[in-house]
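[1] Quick one, what's the 3D model for this:
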Amino acid sequence: MKIAKIKITNFKCYEETFTLSLNEGLNLIVGANEAGKTTILEAILRWSRWLGQFGGFAKLIPGFDHAAS
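    Modelled structure (predicted):
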C-alpha cells in the first residue's frame, strides 16, 4: 500500500485540519521539538490498526480492488 496524502483533524496537537502530501520513495518529516512529527506517525499507526479491524480496504470499501493499489 502507498500513502499519497495524510489528513489529520482534531488529533493531539492538530486541532485544525493538517494535510501532508507524500512523494514516491523516501519522505522525511523534519521539525522542531514538539512540532507534531511523532503525532503524524501515531495517526498513521492508529489508522492502520483501525483499518485492520475491518480486514482492510477490500472489506471496508465496496468495489475496492487492492490488486490495483
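[2] CA atoms for contacts and neighbours, from now on please.
    Fine.
[3] Look up how far Leu41 lies from Ser48.
    11 Å (Cα to Cα, to the nearest Å).
[4] Please identify which helix or strand holds the closest residue in space to Ile6 that isn't next to it in sequence.
    Once flanking residues are discounted, Ile6 sits nearest to Leu20: 5.1 Å by Cα to Cα, 6 or more residues apart in numbering. According to DSSP states H and E, Leu20 maps onto strand 18-21.
[5] To compare against the first, here's the next sequence to fold:
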Amino acid sequence: MSVIYLLITVSIVVAITFLLAFIKAVKSGQYDDDYTPSVRMLFDDEIKKNPNNKLIQSQKEKQKSI
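    The predicted structure is shown next:
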C-alpha cells in the first residue's frame, strides 16, 4: 500500500514539473508564431480594405482586369 502512495506522490511531482516547464516556455515566447507574419506580407496585396470598409482591388487585380 505504501508503494501506491509513493507512486501517486511521484506522479504528481512529475506532473507539476511539466506544468511549470510549460508555463515557463509559454512566458518566454517559445510558442510564438514567427513563420506566419513573414508569409502574410507576401499576400498583403491580394485584398485591401479601404477606410470606408469597402474592398478595393490590388495593383495585380487591376492589371488583370485591363
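[6] TM value for the aligned chains?
    Put the two chains on top of each other and the TM-score (TM-score structural alignment, normalised by the length of structure 2) is 0.35; 29 aligned residues with a Cα RMSD of 2.8 Å.
[7] circling back to that earlier point, quick one: list the elements packing against the next helix or strand after the strand holding Leu20 of structure 1.
    Downstream of strand 18-21 of structure 1, the first helix or strand assigned by DSSP H and E is helix 37-53. In terms of contacts (3 or more Cα pairs under 8 Å, 6 or more residues apart in numbering; DSSP states H and E), helix 37-53 of structure 1 is not packed against any helix or strand.
[8] which of the residues in helix 37-53 of structure 1 are buried?
    39-40, 43-44 (16 or more other Cα atoms under 10 Å).
[9] Format these as JSON lines; extra columns: distance to Lys7 of structure 1.
    Conversion of the buried residues of helix 37-53 of structure 1 to JSON lines gives the following (distance: Cα to Cα, whole Å):
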{"residue": "Thr39", "distance to Lys7 of structure 1": "12"}
{"residue": "Ile40", "distance to Lys7 of structure 1": "9"}
{"residue": "Ala43", "distance to Lys7 of structure 1": "9"}
{"residue": "Ile44", "distance to Lys7 of structure 1": "10"}
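[10] Which strands or helices does the strand holding Leu20 of structure 1 pack on?
    When contacts are defined as 3+ Cα pairs under 8 Å, 6+ apart, strand 18-21 of structure 1 sits against strand 5-8.
[11] Please point out which parts of the strand it packs on sit buried.
    Here strand 5-8 of structure 1 shows Ile8 as buried, counting by 16+ other Cα under 10 Å.
[12] Check which helices and strands it is in contact with.
    Identification of packing neighbours for strand 5-8 of structure 1 by 3+ Cα pairs under 8 Å, 6+ apart yields strand 18-21.
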